[in-house]
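1. Sequence and predicted structure below; questions after.
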Amino acid sequence: MPIFLDLKDAIAEVVKDGDTVAMEGFTHLIPFAAGHEIIRQKKKDLTLIRMTPDIIYDQLVGAGCVKKLIFSWGGNPGVGSLHRIRDAIQNGFPYEIEIIEHSHAAMANAYEAGASGLPFAVFRGYVGSELPDVNPDIKFISCPFTNERLACVPAIKANVGIIHAQKADRKGNVLIEGIIGVQKEVILSSSKSIVTVEEIVDDLNNHPNACILPALTIDAICLVPKGAHPSYAHGYYPRDNQFYKDWDSISRDRDSFQHWLDTEILKLGEE
């Protein structure tokens, strides 16, 4: 059964320096609050996994928490580049980071393999791609039944999986609605898990096709209203498009990023 914890306590207890951490959420339910708490606690040497590392990973890299990124696309959606990640890759600031790039299909299949307890994922992919030339984790095998050439990648099995969801009941079951992405696979494939939620309720009032994470799959649940902001939470609040636009100028310069970090993230940890 999961433990209901304050987010600060959950991050302190579950996320350790050097861990591999997967933080997922596709267009909405991105666990920004959890990422900010990781920054405040100055976790370091993390390997971060995410299908679409957007500005939350830009913030974590810029704050010096990261040594490696495993991902399938990186950018500020609808705006442009991730300047803190770019600065780390090109200039080693604040630290050099290693990058392992995959396709979306590879990442989704790798999460599914991890959730299923398999050592690797097999799929049709990477035909004509140059990624196998730069990513040693991409291999090819022949189907034992048809001799078809298939791609395979290692299963994703993070130390910690972190997601945001709409609500949890008091028994620790979690409801996810809207665009699901790979949230359930992250929880099922990770050794430990943290779920932040908008509210804790007596009854989830779920419908037959709802995505429910049963309590036995979760280690910690944290009540964090607006825990996905500036992304959106279906049924609770919209996407803060202006912040995504503003992030381009905030993150483009090292000094402006540090000012944002000091005033908007680190200062909150002192209050």
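-> Sure thing, it's come through. Not measured: the values here are computed from a predicted model.

2. hey, let's count contacts and neighbours off CA atoms from now on
-> OK.

3. Give me the number of neighbouring residues for Ser191.
-> Here the count is done by other CA atoms under 10 Å, and Ser191 has 15 residues near it.

4. Which residue comes closest to it once chain neighbours are left out?
-> Nearest residue to Ser191 in three dimensions, chain neighbours excluded: Asn159, at 5.0 Å (CA to CA, 6 or more residues apart in numbering).

5. Number of residues surrounding the one you found?
-> 19.

6. from memory it sits against Leu188, does it?
-> No: assessed by CA atoms under 8 Å, Asn159 is found out of contact with Leu188, at 11.4 Å.

7. Please tell me I have it right and Ala88 contacts Tyr95.
-> Yes: assessed by CA under 8 Å, Ala88 is found in contact with Tyr95 at 6.0 Å.

8. Neighbour count: those two, which is higher?
-> Comparing Ala88 with Tyr95 by other CA under 10 Å, the one with more neighbours is Ala88, at 21 against 18.

9. in what helix or strand does that one lie?
-> Taking DSSP states H and E as the criterion, Ala88 maps to helix 83-91.

10. Just list what that helix packs against, helices and strands only.
-> On a contact count with 3 or more CA pairs under 8 Å, 6 or more residues apart in numbering; DSSP states H and E, helix 83-91 meets helix 55-62, helix 241-252.

11. try 6 Å
-> Applying 3 or more CA pairs under 6 Å, 6 or more residues apart in numbering; DSSP states H and E, one finds that helix 83-91 contacts helix 55-62.

12. next structured bit after the helix it packs on?
-> Using DSSP H and E, the helix or strand that follows helix 55-62 in sequence is strand 66-71.

13. got the angle between that following strand and helix 83-91?
-> Going by axes from the mean of the first three to the mean of the last three CA atoms, to 10 degrees, strand 66-71 is angled at 110 degrees with respect to helix 83-91.

14. For the stretch 1-150 of the chain, just list every one of the strands.
-> Along the stretch 1-150 of the chain, counting by DSSP state E, counting those that start in this stretch, strands occupy 3-4, 20-23, 46-50, 66-71, 98-101, 120-123, 139-142, 149-154.

15. hey, which of the ones you listed is tucked in deepest?
-> Ranked by average neighbour count under the criterion mean count of other CA atoms under 10 Å, the strands of the stretch 1-150 of the chain are headed by strand 20-23 at a mean of 26.

16. alright, now check it against this:
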Amino acid sequence: MADLLSLSEAVQRFVHDGDTVALEGFTHLIPTAASHELIRQNKRDLTLVRMTPDLVYDLLIGAGCAKKLIFSWGGNPGVGSLHRLRDAVEKGWPQPLEIEEHSHADLANAYVAGASGLPFAVLRAYAGSDLPTVNPMLKSVTCPFTGEVLAAVPSVRPDVTVIHAQKADRKGNVLLWGILGVQKEAALAAKRCIVTVEEVVDDLNAPMNACVLPTWAISAVCEVPGGAHPSYAHGYYERDNRFYQAWDPIARDRDSFNAWVDEYVRGTRDYAEFRHKLAHANAGEAN
């Protein structure tokens, strides 16, 4: 059953050094606020899992929180590379980063297998691909019924999954709508699950076919308005394209990255203070 906690309390209680942590959300509902809190609490030696590492994992890698990345695509969407990810892989700064690369299809199926309590996922994939030559975790199995050789990938079972959603009720049931990635599967595959939401309400008023995660699948619900910025939250706010563009020069240089993190993440008490400080800085630039 989900507890209604502050994000700080939830991260302190449920995320431990050395954990495998999945921060999932596709295009929108990306749990940015949670990535900040992991940095504030100086979590270390994390194995990070995400289908599409973008700014949230560039932050965590550059801040020295990660030892390994399991992923299926990485970049600053619409802009270019993730410079902190590249620096860690190519030059070991701020520390070496092990990477395990998958396709979208196999990582999505690995989450499904984890949510189903299965040891691995099977899919028809990788014919003609050289990805299995660089990822020894990709194996093959022979179908006992047809004799067909298929690809197999270990299930993903995070210690902690963190997602962002639009609403939760006071019992801890969570409602998501709009474009969904693998949030549901990642939540159900995890030992513990933290959900940040735009608001906590008395009644979800869930429309037909909406995704509702039940309270029994969630460890903590944290009310964090704006917690997906700079991605968007469908029905609440739009994508901040300017932030994605501004991130490129910030993250490109080690000193500018450290200065930004020290001021806006480590230098703020919580995500509300971060948003206030960022808005004030943007207003100053506009003037």
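-> Okay, I see it. Please read all numbers here as calculations on a predicted model, not as lab measurements.

17. circling back to that earlier point, once aligned to the second structure, how far is the helix holding Ala88 of the first structure on average?
-> Mean deviation of helix 83-91 of the first structure relative to the second structure after superposition (mean CA distance after the TM-score superposition for the first structure): 0.4 Å.

18. and that helix, which residues are buried?
-> For helix 83-91 of the first structure, the neighbour count (16 or more other CA atoms under 10 Å) marks 83-89 as buried.

19. From the residues you listed, pick the one nearest Asn109 of the first structure.
-> Ile85 (25.0 Å; CA to CA).

20. Skipping adjacent residues, who's closest to that closest one in space?
-> In space, and not counting its chain neighbours, Ile85 of the first structure is closest to Asp58: 5.5 Å by CA to CA, 6+ apart.

21. Quickly note the distance from that neighbour to Gly125 of the first structure.
-> In this view, Asp58 of the first structure and Gly125 of the first structure are 28 Å apart by CA to CA, to the nearest Å.

22. If you count surrounding residues, which of these two has more?
-> Of the pair Asp58 of the first structure and Gly125, Asp58 is the one with more neighbours under other CA under 10 Å, namely 24 against 15.

23. how about the more buried one, what does it touch?
-> By CA atoms under 6 Å, 6 or more residues apart in numbering, the contact set of Asp58 of the first structure is 82, 84-85.

24. swap in Pro158 of the second structure?
-> 20-21, 190.

25. what about it, helix or strand, and which?
-> According to DSSP H and E, Pro158 of the second structure maps onto no helix or strand at all.

26. Over to the one 5 residues further on?
-> Using DSSP H and E, the element containing Ile163 of the second structure is strand 160-169.

27. Report the contact partners of Ala168 of the second structure.
-> By CA under 6 Å, 6+ apart, the neighbours of Ala168 of the second structure are 174, 200.

28. distance of the residue nearest to Ile85 of the first structure from Met107 of the first structure?
-> From Asp58 of the first structure across to Met107 of the first structure, the span is 19 Å (CA to CA).

29. So which residues of the stretch 151-271 of the first structure form strands?
-> Under the criterion DSSP E, counting those that start in this stretch, the stretch 151-271 of the first structure contains strands at 160-169, 174-176, 192-201, 211-213, 220-223.

30. name the helices or strands packed onto the fourth one?
-> The reference is to strand 211-213 of the first structure. Counting contacts by 3+ CA pairs under 6 Å, 6+ apart, strand 211-213 of the first structure is packed against strand 174-176.

31. Superposed on the second structure, what's the mean shift for the strand it packs on?
-> Taken over the aligned residues, the distance from strand 174-176 of the first structure to the second structure averages 0.3 Å (mean CA distance after the TM-score superposition for the first structure).

32. Which residue, other than its chain neighbours, is closest to the spatially most central residue of the first structure?
-> Centroid-nearest residue in the first structure, with CA atoms, centre = their mean: Met23, separated by 1.8 Å. In space, Met23 of the first structure comes closest to Ile162 once its chain neighbours are excluded; the distance is 4.8 Å by CA to CA, 6+ apart.

33. tally of neighbours for the aligned partner of that neighbour in the second structure?
-> Correspondence of Ile162 of the first structure to the second structure, assessed by TM-score structural alignment: Val162. Per other CA under 10 Å, the neighbour tally for Val162 of the second structure reads 28.

34. ok, Val162 of the second structure - contacts?
-> Counted by CA under 6 Å, 6+ apart, Val162 of the second structure has contacts 23, 193-195.

35. make it 8 Å
-> 21-24, 31, 34, 187, 193-196 (CA atoms under 8 Å, 6 or more residues apart in numbering).

36. With distance to Asn76 of the second structure as extra columns, can I get these in CSV?
-> Shown next, in CSV, are those (distance: CA to CA, whole Å):
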residue, distance to Asn76 of the second structure
Val21, 20
Ala22, 18
Leu23, 16
Glu24, 15
Pro31, 15
Ala34, 18
Ala187, 24
Cys193, 26
Ile194, 25
Val195, 24
Thr196, 23
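
37. Among the residues you listed, which one lies nearest to Ala220 of the second structure?
-> Ile194 (4.9 Å).

38. What's the closest one aligned with over in the first structure?
-> Aligned counterpart of Ile194 of the second structure in the first structure: Ile194 (TM-score structural alignment).

39. Show me which positions of the strand holding Ile163 of the second structure end up buried.
-> Buried residues in strand 160-169 of the second structure, counted by 16+ other CA under 10 Å: 160-169.

40. what angle do it and strand 192-201 make?
-> Per the same axes, to 10 degrees, the angle that strand 160-169 of the second structure makes with strand 192-201 is 20 degrees.

41. what's the mean distance for strand 160-169 of the second structure versus the first structure?
-> Aligned to the first structure and superposed, strand 160-169 of the second structure gives a mean residue distance of 0.3 Å (mean CA distance after the TM-score superposition for the first structure).
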